[in-house]
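Chemist: Predicted coordinates and the sequence they were generated for:
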Amino acid sequence: MTNKTQKQLIDDYLKEPTNPPLGKEDSFWANVVPVGREFGSKDYERLVEHDHLVRTARTLSDPASLALRVFLDDERITPEGWVRVCWPNEAIDLLETNAVAEISLDHDLGNDERGTGYDVVVWIEEAVALHGFKPPKMAVHSANSSAREKMEAGIRVIEGLL
């Protein structure tokens, strides 16, 4: 048996077929209470919801019908009608489902080792250039002016690739 990282276990779990679609109680995080609870109850509930959204989008014949509006931020209040994610990998998980219609990005997320909003822009750019990914509508709401300019420049490059 190989030792897999927590992320590899989650990725494997998310790739499992879901026929019939599973409910939130079947979430990876709902079944890994000790691991999930170490994040704190608020983060735990958010992770269960995130897992459910990803799995639901992957089971739909037309994931774009979900038309998710994703808000990447660690501090601001999530606007009504938006799905909050706190880390780049969570935003990318949702983008990979093709269910995201719009994404708004903050740059500084509290732990640069886990990534920044710019990492999402770079992922989208690569996905468009190499894999024909159709990006959602993109906006930047970062208060970090230099990072915001860098991210907006990246979005312009992406738009030029289309």
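Modeler: Happy to help now that I have it.
Chemist: contacts, neighbours, all on C-alpha from now
Modeler: Fine.
Chemist: Where is the longest helix in this structure?
Modeler: The residue-count maximum for a helix in the chain (DSSP state H) belongs to helix 41-59.
Chemist: hold the first one in mind and look at this next one:
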Amino acid sequence: MSKKINLYVDDLRDCPEGFVVARTYYEAIHILESNNVAVLTLDHDLGEDVDGKELPNGYDLVKYFCENSLRADKIYLHTDNPVGRTNMYETLLAAQRRGFIHEDIEIYHYPITENKYSGD
């Protein structure tokens, strides 16, 4: 087995030390499907396209994660969007109860990292 990574999914915030960053839904899926992930920390809002249409967000990623039985040892939610946070958290717990994702994944309603945005 390859070394585990920590994955930080966020379109704008600074990537914390010790994490690999995915700026989009698609990057996150690629990283999740091709790596062993220890810690996954999620933002909800992942930006807009050139026409101002919302891009696939953290909730979309959670649904994909659950539908495809992806894996991380621990999942944290660092989003500032309270509705998005609740939707992601409740979906993860429901998927776990129903056996779509591993029962030993630790799911947390709060961040493990400090949210920082330097604009770089």
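Modeler: Looks like it came in fine. Being a predicted model, the structure only gives us computed values, none of them experimental.
Chemist: TM-score, when you put one on top of the other?
Modeler: Overlay of the two chains. TM-score (TM-score structural alignment, normalised by the length of structure 2): 0.71; 94 aligned residues with a CA RMSD of 1.5 Å.
Chemist: just to revisit the earlier point, list the buried residues of the longest helix of structure 1.
Modeler: 44-59 (16 or more other CA atoms under 10 Å).
Chemist: Which part of structure 2 matches it?
Modeler: Alignment note (TM-score structural alignment): helix 41-59 of structure 1 is unmatched in structure 2.
Chemist: Can you pull up the most central residue in structure 2?
Modeler: In structure 2, the centroid-proximal residue (CA atoms, centre = their mean) is Leu42; its distance is 3.2 Å.
Chemist: distance of Asn36 of structure 2 from Glu48 of structure 2?
Modeler: 29 Å (CA to CA, to the nearest Å).
Chemist: Please identify which of these two sits among more neighbours.
Modeler: Asn36 (19 against 13; other CA atoms under 10 Å).
Chemist: Residue in structure 1 paired with the more buried one?
Modeler: Counting by TM-score structural alignment, Asn36 of structure 2 corresponds to Ala99 in structure 1.
Chemist: Assess the claim that its match and Leu66 are in contact.
Modeler: Yes. Counting by CA atoms under 8 Å, Ala99 of structure 1 does reach Leu66; the two are 5.6 Å apart.
Chemist: Can you check which residues contact both of these two?
Modeler: Ala57 (CA atoms under 8 Å, 6 or more residues apart in numbering).
Chemist: any idea what Phe19 of structure 2 aligns with in structure 1?
Modeler: Under the alignment (TM-score structural alignment), Phe19 of structure 2 maps onto Trp82 of structure 1.
Chemist: all strands for structure 2, in order.
Modeler: For structure 2, the strands defined by DSSP state E occupy 4-9, 20-22, 36-42, 74-77, 106-107.
Chemist: got TSV for the ones you listed, with distance to Ala28 of structure 2 too?
Modeler: As requested, the strands of structure 2 are arranged in TSV below (distance: least, CA to CA, whole Å):
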stretch	distance to Ala28 of structure 2
strand 4-9	7
strand 20-22	5
strand 36-42	10
strand 74-77	13
strand 106-107	18
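Chemist: of these, which approaches Lys63 of structure 2 most closely?
Modeler: Closest approach to Lys63 of structure 2 among the strands of structure 2 is made by strand 36-42 (12.6 Å; CA to CA).
Chemist: I appreciate the help and will end here.
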